[in-house]
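**Q** Model the following, please.
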Amino acid sequence: MQQMLAAFCIFRSSLVLQKLYIKAISVENKSAASADGFWEGSGEDFSCTFGHLQVVEVTGFTGIASEVKLIGFVLANAPVLERLQIKFKENVGNTVDIFRELIRFRRISPKAEIVVPA
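**A** Coordinates of the predicted model:
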């Protein structure tokens, strides 16, 4: 949860951020559950617009709820986003289902494409 708060502090302070590289590191399920709770009921205002963000690359993606919600947040708040590339961690079995969920997210940028390399 502290990592998520730190990330949002950086997001709010990086008003001209054009490229964002995220390396997802999954640890225990317990920490994933607390990160999921970050999005609900934390009492924080996470409004943030990525007004210049054009490219996002995520590596090590496993599809846990907190990762998926972060992707949804970026898509909903990056009006000039052109490309969101997601590289799944090896041995993630349900990549098709996760991809289907990701492409359903609302995108504020009409140009935004989600790319998952083979």
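
**Q** drop to CA atoms for contacts and neighbour counts, all remaining ones
**A** Fine.

**Q** Just give the nearest non-adjacent residue to the most centrally placed residue in the chain, would you?
**A** Ranked by distance to the mean C-alpha position of the chain (C-alpha atoms, centre = their mean), the top residue is Ile71 at 2.7 Å. Once flanking residues are discounted, Ile71 sits nearest to Leu102: 7.6 Å by C-alpha to C-alpha, 6 or more residues apart in numbering.

**Q** to compare against the first, here's another:
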Amino acid sequence: INFNDIKEWKAALCLLRSSPNLVELEMLARPEEDNLVRPGVSFWAESNQFDCPFDQLRVVRIVDVVGIRPELDFVKFLLANSPSLEKLTVKPVSNDGGLDLLKELVRYRRASIQAEVIYVDP
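**A** Got it, this is the predicted structure:
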């Protein structure tokens, strides 16, 4: 998913909402040069208004994360809406800013008290 493209965000949300029995999710973050997102827009943060619990989701893996706001908002959205989540693994595209990324990820609220956030070195 290109987290800079709101059309891809909406398509991803549609797929997720259409998959209530999803247990595992693996995504590849595709950072693109073109920034199609207007500054200040936080689609995933605003998506909390949708009734969108992922009751069966247990494992999430997101690779090639850059650390841009839409990616982080997506992770926050998943953590807040996945009461059965056991493990969320994030693998950044590079080591640049890795510690800051990890610090931010572990601060997010989780719907599951069992949810473990794992940072994997690139």
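
**Q** quick revisit: how close does the residue nearest to the centre of structure 1 get to Val16 of structure 1?
**A** Distance of Ile71 of structure 1 to Val16 of structure 1, computed by C-alpha to C-alpha, to the nearest Å: 19 Å.

**Q** Gly72 of structure 1 too?
**A** 20 Å.

**Q** Can you tell me what the residue nearest to Ile71 of structure 1 aligns to in structure 2?
**A** Aligned against structure 2 by TM-score structural alignment, Leu102 of structure 1 finds its counterpart in Leu105.

**Q** Show me where structure 2 has its helices.
**A** Using DSSP state H, the helices of structure 2 run over 6-17, 43-46, 69-80, 98-107.

**Q** Distance check, the nearest residue to Leu102 of structure 2 once chain neighbours are set aside against Asn21 of structure 2.
**A** Spatial nearest neighbour of Leu102 of structure 2, excluding adjacent residues (C-alpha to C-alpha, 6+ apart): Tyr119 at 6.6 Å. For Tyr119 of structure 2, the distance to Asn21 of structure 2 (C-alpha to C-alpha) stands at 26 Å.

**Q** Pick out whichever of those two has more residues nearby.
**A** Tyr119 (17 against 12; other C-alpha atoms under 10 Å).

**Q** what's near enough to touch Ile22 of structure 1?
**A** Val56, Glu57, Val58, Thr59 (C-alpha atoms under 8 Å, 6 or more residues apart in numbering).

**Q** counterpart of it in structure 2?
**A** Under TM-score structural alignment, Ile22 of structure 1 pairs with Met27 in structure 2.
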